[in-house]
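**Q** Quick one, fold the following:
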Amino acid sequence: MTGPAAAAGPGRRRFAWIFALPVLLVALVLGGAGTASAHASLDSTDPVSGSTLPSGPPTVTLRFSESVSTELGGVKVLDPAGKRVDSGNPEHGIGGGSTVRVKLLSGLGPGTYTVAWRVVSDDSHPVSGAFTFNVIRASAGANVSGLGQGTDSAVNFADGVARWAAFLSFALLSGSVLFLVALRPAAVGRFRVWMLLFASWAGLLVSTVAALMFYGPRASGLSFSSAFDLDVLRVTLDSKLGRALSVRILVLGAAGALLGYLVAVLGEAERRARIVLGSAWVLLSTGLAATWSMADHASVGRQAPLATAADIVHLLAMGCWIGGLAVMLTLLFGPDRDEDGEELPGGLDVPAVGTFSKAAMASVSVLAVTGVYAAWRQVGSFDALFSTTFGLLLILKVNFVVLMIAAAWVARRWLQARLRSRAGAGARAGDPLPQRRTLQRAVGAEAALAIAVIAVTAVLVNTEPGRTAWEREQATKPRTVSVTQQYDAGGSAGIAAGKGLVEAVVDPARTGTNTVDVFVRDPQKNPIDPPEVTAAIALPDKQIDGITLALEHIGPGQWRAQNVSLPMAGTWQLSVSVRTSEIDRATVTLPVKVR
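**A** So this is what the prediction gives:
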């Protein structure tokens, strides 16, 4: 196409992409999603947190929202003096991988006992916490500081740098090789290009080894020096992430061998050989990307296979874009001639930059679709998007990506005009690049923003997903649950007419100790006092039979049961029986959601 319409089309399409990404994000976040479990949360404990027992329990049991491991963590139970009273060997209970149980010593004395726990969730991230229970009576509890509830700041910093370097090195390595194979095979002979390839491969190897060393101390809450402890490393290698990192090192060995072969033969390789080499490199890059996706947020929860595949594609698209940018920068800022004045092979020309422009936009499209899907799965609501650390980091990442797209659009708009002006004769390989300095600045800005995107991504993958963080925050907020239902016990007149309303109020409707208030009213909502009101509560889903509540009449139409222990989260069934005469009785069942 030529003429004004053709001239406006490409620019408008690129400009539209600047706004399409955040619009898609907002639309899909609004759509909601099913629960995408990640970062295990503690659902319930036995003994219940804050409860008082008549004697010491034989075990302490913790139930989580997903499978967890304790090899890099553990459970410590301390008496009021701070002495350990557990066996030191936590194991999975009847609930499988989501339940952790530790045996206690017999003959526990009276006082407050502290349970400090640290586990690794199924998405390879450490989670920790503490709670207390009382035996016979409460007392001063043990000091939980120094029990490994936090992580050494030096370990966090080193681990963060390793994760960022690994992401950057992977993007540079995977995409730069593809760029060279597809567009500029002769450029592999340039020293700067060769150094880019070697530095990317070496950077990914070193950062992976560093991540392997520091994962154990971060997951266990140990000091920086423990990164060099062989026992810690041995346990790390048996973990989910440890196995993934080990596989990455093995794949990197194969990638290094292929990279060496590519450097040696790519400059003279024919088209068919380049296709074979490029296909082999794509397979190895996919294997490297999978070592992230199969051990992180994407690997757990609903739609895990689809989420894992989408995450792998997301990483590959990121590599195609950023790796190609790196080679372009290397060629743009590098010399075009050697010391003897001979032109260096593989220089950039108009057709090559135009082809990469199209490939970059395709990569952006893939990044947008897969990124929005991940956001939809891991955020799920505007509340989680704007009030959690994960959501705010995601917004920051989207902003950086939008700026990258804008920089790319500005940088390449002149190229489209250049190509259209040559539509009659066609742009030819070897044509000089117009406005080279403008392209250098724009591509440099795009690359700088890409580094910022990778930095935010490295933090994102180690941050609790917005959905689970929001749900956990809501679950810990003080609240009450109120449920009302009509009853009809029969009868002929007055109270004996047997019709009215039963309202149950449970406060705070969380696992642990609760207060249950039962209100009985006539059809006009006036309080009434039937001859007898009884209640029981059960959790059928967890095979917990009805627990009779000790109701106390405390006012007109109001009965209260205090210190009601609800040990597990779920929808409990509160059965209230109202007797209105010697023979008339009605029982209603009220659902009570406990978090």
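**Q** C-alpha only now, for contacts and for neighbours.
**A** Fine.
**Q** Can you get me a residue count around the closest residue to residue 515 other than its chain neighbours?
**A** Spatial nearest neighbour of residue 515, excluding adjacent residues (CA to CA, 6 or more residues apart in numbering): residue 562 at 4.6 Å. Neighbour count of residue 562, defined by other CA atoms under 10 Å: 15.
**Q** hang on, residue 562 in a strand?
**A** Yes: judged by DSSP: H, G, I helix; E, B strand; the rest coil, residue 562 forms part of a strand.
**Q** so who does it touch?
**A** Applying CA atoms under 8 Å, 6 or more residues apart in numbering, we find residue 562 in contact with 514-516, 550.
**Q** just the buried members of the residues you listed?
**A** Among the contacts of residue 562, those classed as buried by 16 or more other CA atoms under 10 Å are 514-516.
**Q** to compare against the first, here's another:
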Amino acid sequence: MIARLRTSWVAVMLIVIASVFVPTNAVSAHAGLISSEPKASSWLAVSPTEIVLVFDEQVGVVFSRVTILDQEGNEIINAKLIRDQSDPRIVRASINTLPNGTFVVVWRVASADSHPVQGSFAFSIGASSSDVTAVMNAGISDRHGLNNLFNVIRFAMFASVLTLLGGAALVAFGSRSAPSIRTHMSLWSAWAVALFASVQALFAYGPHASGVKIYNLTDLSLLGDTMTTLFGQATLARVLLLLLFSFMLITIDRRSQRWWRMSAVAIAVAIAGSMSAVGHPSNQSPVGLSVALDMVHQLAVSMWVGGLFLITIDRKYWLRSTQSMLWFSRIAGYSVAILVVTGIGQTILLMDQFADLFTIEFGQKLSVKVLLVVALVALGGLSRKTLHAAGPAKLHQSVLVESLVALIIVGITALIVALPPRAQASLVPFETTLKQSGLIATVTVTPARVGTTEIHVSVASLDGTFLQTQSITGRVGLPERSLPSGPISFEKTGLNHYTAIVSFAFAGDWDLDILVKPTDTTTVLFSTDVLIKE
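**A** Sure, this is the predicted structure:
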């Protein structure tokens, strides 16, 4: 019997691990910028009249904005983005005429799943450019205090909703005696925290999504804008559902009646739906299946972890009832099985490839979470064995340890839901400076990825004397795939500045040769390797 139990728990843990390690193709759950006008690190002869951003999914524009900084980091333009009428993935903002120089564009939009995303890129106008790396890094890393606040809100929301729904189910279905005062107070406390966190999220989302400071929490205009978004509507629905659930707590003494149980289950399902509507599942295809899997996943976690939290809070009451603990042990086992199935389904819809588990933040945190879940399942197996052998009185320390592990898992989950589950397309350009025969050439390939890109070449003399190049030609090839060098046609776009449009069909180290003709009788060859990514 013990051998069979051990085999079963090992099998469950292996399946849990497998549920994460399933590679798949999926759409992104967070918006990623795939192109822009002006392009990143591009050189323009004249000022653009607008900023155009193209994403890989539809983005929200209620709180979107684009800020243009000069080379010193000073804000010179702050404009609201509007959605393109022909393509919901494209947003644009009209801007005033800019002088010559190098500028940094910092953009911020909301993904289809309501999570804000931010990025930056630079472009130059005229013949010269400046190093704005520090300005770009400052712009892209400026997270404001509300990101941390939102992490706290999510953690409080997840922990309290799990305890409320799972605890109410334990009282309703797992106990025949009247619940203790501590159990009553624990359920009401979980309800109060869930309600407060939901209301707080309504006020905080506007400042969070628009990237403003924490003191804007009281800005009612931002609250009004929040109510026009899916996040605001789903969160308001959750507030109303929690208010309705308070009636179930008031009448919990009638929990054995059919109407009470059906009503409680219906409200619990609706609360789970309000949370799935503003998470990764809301942006997966097929949406119905993704949201359904996430709702079932949440409810299964509630039955297991939420019940565990309530038992830990009121161990004196629950650990004296063998019948209640046997019921919980059985339900926890079923919940783990459901978690495995729904976890595999969610993984198939979310994850892109095995390597992402180690190369992107979402995968790294998810791997840690899964290892902790495996540990929690193992601890649960030991507690189950103790329950059958010695009774619930011996579980005081084990349920406390399990709850601590579960609480860490909830904390990691609160961080994971705000992260993109796939590697975002990179718009990082390739840039290098080459010196040859008294000349210096600045070469920029933007973006440095498979597909159509721009190659910019700017040439100057090393000693600072006046130079006016006659022409520039080039060739590019990929030796590792036996692709011979093909010609590149450059167009003059400014004094000693040339641009070419090139299509890179494969990722790899491409050989780029640039032939500069500073005079009618002189040609200078610049050669470099360009790393093109997927």
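**Q** How alike are these chains, TM-score-wise?
**A** Here the superposed chains carry a TM-score of 0.78, computed using TM-score structural alignment, normalised by the length of the second structure; 470 aligned residues with a CA RMSD of 3.6 Å.
**Q** what about the residue nearest to residue 515 of the first structure, distance to residue 534 of the first structure?
**A** 14 Å (CA to CA, to the nearest Å).
**Q** what do you get for residue 214 of the first structure?
**A** 57 Å.
**Q** Tell me which of the two has more neighbours.
**A** With neighbours defined as other CA under 10 Å, residue 214 of the first structure and residue 534 compare such that residue 214 has more, 29 against 17.
**Q** check which helix or strand covers that one.
**A** helix 191-220 (DSSP states H and E).
**Q** Equivalent analysis for residue 341 of the second structure, please.
**A** helix 322-350.
**Q** can you name the residues of the first structure that the next helix or strand after that helix overlays?
**A** Next in sequence after helix 322-350 of the second structure, counting helices and strands by DSSP H and E, comes helix 356-359. Mapping helix 356-359 of the second structure onto the first structure (TM-score structural alignment) gives residues 384-387.
**Q** quick one: contacts of the matching stretch?
**A** 379, 391-392, 394-395, 466-467, 469-470.
**Q** CSV for those, including secondary structure, neighbour count and distance to residue 502 of the first structure?
**A** Compiled in CSV, the contacts of stretch 384-387 of the first structure are given as follows (DSSP: H, G, I helix; E, B strand; the rest coil; neighbours: other CA atoms under 10 Å; distance: CA to CA, whole Å):
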residue, secondary structure, neighbour count, distance to residue 502 of the first structure
379, coil, 29, 38
391, helix, 28, 41
392, helix, 16, 44
394, helix, 22, 46
395, helix, 16, 46
466, helix, 29, 38
467, helix, 27, 35
469, helix, 23, 35
470, helix, 22, 32
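**Q** ok, of those residues, which one's closest to residue 90 of the first structure?
**A** Nearest to residue 90 of the first structure among the contacts of stretch 384-387 of the first structure is residue 469, at 26.2 Å by CA to CA.
**Q** what's the distance between the closest residue to that closest one other than its chain neighbours and residue 375 of the first structure?
**A** Leaving aside its sequence neighbours, residue 469 of the first structure sits nearest to residue 388 (CA to CA, 6+ apart; 6.8 Å). Note on residue 388 of the first structure: its distance to residue 375 of the first structure, by CA to CA, is 13 Å.
**Q** Also residue 178 of the first structure?
**A** Taking CA to CA, one finds residue 178 of the first structure at 28 Å from residue 375 of the first structure.
**Q** likewise residue 161 of the first structure?
**A** 24 Å.
**Q** How about the secondary structure of residue 506 of the first structure?
**A** Quick answer, by three-state DSSP: residue 506 of the first structure is strand.
**Q** Would you quantify the distance from the closest residue to residue 554 of the first structure other than its chain neighbours to residue 503 of the first structure?
**A** Distances taken as CA to CA, 6+ apart place residue 560 nearest to residue 554 of the first structure, at 6.9 Å, with adjacent residues excluded. From residue 560 of the first structure across to residue 503 of the first structure, the span is 12 Å (CA to CA).
**Q** Find the residues that touch each one of these two.
**A** residue 518.
**Q** burial measure for residue 230 of the first structure, as a count.
**A** There are 11 residues near residue 230 of the first structure, going by other CA under 10 Å.
**Q** ugh, wrong one, residue 12 of the first structure
**A** 12.
**Q** A helix includes it, no?
**A** Yes: counting by three-state DSSP, one finds residue 12 of the first structure located in a helix.
**Q** Grab the nearest non-local neighbour of the equivalent of residue 21 of the first structure over in the second structure.
**A** When the second structure is aligned by TM-score structural alignment, residue 21 of the first structure is paired with residue 16. Leaving aside its sequence neighbours, residue 16 of the second structure sits nearest to residue 340 (CA to CA, 6+ apart; 5.6 Å).
**Q** Before I go, just wanted to say thanks for your time.
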